[in-house]
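K.L.:
Let's see this in three dimensions:
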Amino acid sequence: MTHFAGHFQDVADGGVCSGVLYRTGWTLVALCPSGRSPTELFGNHIDLRSDAEAASLRLGHPATRIPIDLPGAALRIRAAATGERELAEVYRDTLRHCGSAFADVAAMVAERVPEPTVIGCSLGKDRTGLAVALILTSVGFPLDSVVERDMRARAAIPACRHGLSAYARAHNTTRVELTQRCRTGGRALHHALTDIGAPDTFLLDHGLTRGHLTTLRTALAPRW
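P.N.:
Model (predicted):
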């Protein structure tokens, strides 16, 4: 877990701490045999998985679905497991084609603060990382700091060993490969976000209102 000034908690494994914005991997949460999932304590869930992903593994709690689904992205991410340059291209394409969905995610978080909201995709790594990074850089967190915290969140994902193993079997891969994928992506995330210019302008251009942006800045802005 990583913590931003008491206002943002970055949770890769479904844990709960005080704050208003969280991240997780919905597939890992669903597959981990932990009894009552800690995420049930949240009232607000945003599910970024594609229609096919959501249909194959349904969550045990209601979630607002905002699919971020770029055809072929999952295979490209797997192929680029250790290649930051290739992964950056996937991230750029995702931002280019799914900008309105990312704006919708930011708007949903704004509409629900100060209540906590948890955002998740399948593993809580790529789509979730992009969504969280866009929100945080838009409210004033330095990109380098956001990328550093993102890598800490990725590194926490393999701690859900049972869930990761079940995910690996379902996706014809190995836990070792998934763990390796969780160690990369920092430079790719940095390059992709740098290329879009000002992240707040990116979100505004794709449908986020200035009122939503003001709300996010009030609730999440860093206080040093």
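
K.L.:
from here on, contacts and neighbour counts on C-alpha atoms
P.N.:
OK.

K.L.:
And the most centrally placed residue in the chain, how far from residue 24?
P.N.:
Central residue of the chain (Cα atoms, centre = their mean): residue 128, 1.4 Å from the mean position. Counting by Cα to Cα, to the nearest Å, the separation of residue 128 from residue 24 is 8 Å.

K.L.:
now swap in residue 218 and tell me
P.N.:
23 Å.

K.L.:
Would you mind telling me which of the two has more residues around it?
P.N.:
Remark: of residue 218 and residue 24, residue 24 carries more neighbours, 28 against 14, as counted by other Cα atoms under 10 Å.

K.L.:
To compare with the earlier structure, here is another sequence to fold:
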Amino acid sequence: MTVTTELPEGLSNFRDVGGLPASGGSIRRGRLFRSDALAALTPAGIDQFRQMGISTIFDLRSRVEMEQTRPMLDESTLADYVSLPLLEGAVHDTVTQVPTLAELYNDLVAEAGESFARIAEWVALRATGGVLVHCTAGKDRTGVSLALILDAVRVPRDDIIVDYVISAENLAGAWSERMLGLVRKMGFEVTPEIEEVVCGTDADAMRAALETVDAEYGGSREYFLSNGLDERTLTALQNSLVENTAPRD
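P.N.:
Modelled structure (predicted):
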């Protein structure tokens, strides 16, 4: 299970994935974080965030999503900021075409490999502190990104899925009510299908996405190799993320 750090005030789905078991040990604490959008941070939350040692923020929201955030938080004041927009037009497409989470995750695997590889490369070679990945909810784009990275350093898939599923629990309540309210303001009916895509998680869908990576690429490591990384970087990713927790003689 993921050991959660203190939740910065205003956020709903923020956590450190440190503590998950991995090949040769466990994921280092304070190294890799995930979150919902940071615009909800309160002034106290911003102060808390700045004390967490996060040196890089990867923002996977589309430009439309960022433009709809008012007031907009200047995330570059918190850490090195990298915008990697995924699913451009996602807000409109979600409420008009309503993809399943399985379809969404397969599309991300097929189309966002270079972006996911860039995040992995940064964690492996460039980050001077913790790396945070976030989108709007912190469950889909963020979830696939972290699932691939964690899978590449051999975190057991059951643990990856458990960490992913926690997002639905974290987003329940005020966050979900606010987001579904925005959907209604856009003039759309909130159907069970929309509610699942906006607020839910699907363990089978995430597991199927990783199985697709197995079938089409040979695994997550090979997926990253096919999207521009090399073996040296994958070794550095392992060394960056995994600490040996075996007892010494």
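
K.L.:
picking that back up, isn't the residue nearest to the centre of the first structure up against residue 105?
P.N.:
No - using Cα atoms under 8 Å, residue 128 of the first structure makes no contact with residue 105, being 10.1 Å away.

K.L.:
Would you map the helices across the second structure?
P.N.:
Using DSSP state H, the helices of the second structure run over residues 43-50, 63-67, 90-97, 101-111, 113-121, 141-152, 157-171, 174-185, 192-199, 203-217, 220-226, 231-241.

K.L.:
Have a look at how far, on average, the shortest one is from the first structure.
P.N.:
Per the superposition on the first structure, helix 63-67 of the second structure and its aligned residues are separated by 1.8 Å on average (mean Cα distance after the TM-score superposition for the first structure).

K.L.:
Equivalent analysis for the fifth one, please.
P.N.:
Superposed on the first structure, helix 113-121 of the second structure shows a mean distance to its aligned partners of 1.2 Å (mean Cα distance after the TM-score superposition for the first structure).

K.L.:
which residue numbers in the first structure go with that helix?
P.N.:
The aligned range for helix 113-121 of the second structure in the first structure is 99-107, by TM-score structural alignment.

K.L.:
for that stretch, which positions count as buried?
P.N.:
Within stretch 99-107 of the first structure, the residues that qualify as buried are 99-107, counting by 16 or more other Cα atoms under 10 Å.

K.L.:
again, but for stretch 57-76 of the second structure
P.N.:
Quick answer for stretch 57-76 of the second structure (16+ other Cα under 10 Å): 57-63, 65-66, 75.

K.L.:
Kindly report the same for stretch 159-174 of the second structure.
P.N.:
Neighbour-count burial for stretch 159-174 of the second structure [16+ other Cα under 10 Å]: 159-161, 163-168, 170-171.

K.L.:
now the residues you listed as TSV including distance to residue 151 of the second structure?
P.N.:
Formatted as TSV, those follow (distance: Cα to Cα, whole Å):
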residue	distance to residue 151 of the second structure
159	10
160	8
161	10
163	12
164	13
165	16
166	17
167	18
168	21
170	23
171	24
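
K.L.:
Between those, which sits nearest residue 30 of the second structure?
P.N.:
For those, the closest approach to residue 30 of the second structure (Cα to Cα) belongs to residue 163, at 15.9 Å.

K.L.:
The first structure: which residue goes with the closest one?
P.N.:
Aligned partner of residue 163 of the second structure by TM-score structural alignment: residue 149.

K.L.:
Apart from its neighbours in sequence, what residue is nearest its match?
P.N.:
Excluding the flanking residues, the one nearest residue 149 of the first structure by Cα to Cα, 6 or more residues apart in numbering is residue 2, at 6.3 Å.

K.L.:
Who are the contact partners of the one you found?
P.N.:
Neighbouring residues of residue 2 of the first structure by Cα atoms under 8 Å, 6 or more residues apart in numbering: 9-11, 149, 152-153.

K.L.:
Quick check: residue 14 of the second structure vs residue 90 of the second structure, distance?
P.N.:
22 Å.

K.L.:
Compare the two (neighbour count), which wins?
P.N.:
Each of residue 14 of the second structure and residue 90 has its neighbours counted (other Cα under 10 Å); residue 14 has more, 26 against 15.

K.L.:
Could you report the distance from that one to residue 135 of the second structure?
P.N.:
Counting by Cα to Cα - residue 14 of the second structure and residue 135 of the second structure are separated by 11 Å.

K.L.:
Could you do residue 236 of the second structure as well?
P.N.:
Distance from residue 236 of the second structure to residue 135 of the second structure, by Cα to Cα: 25 Å.

K.L.:
Then residue 159 of the second structure?
P.N.:
21 Å.

K.L.:
hang on, the earlier thing: distance check, the residue nearest to residue 149 of the first structure against residue 12 of the first structure.
P.N.:
Distance from residue 2 of the first structure to residue 12 of the first structure, by Cα to Cα: 10 Å.

K.L.:
Identify the contacts common to those two.
P.N.:
Joint contacts of residue 2 of the first structure and residue 12 (Cα under 8 Å, 6+ apart) are residue 153.
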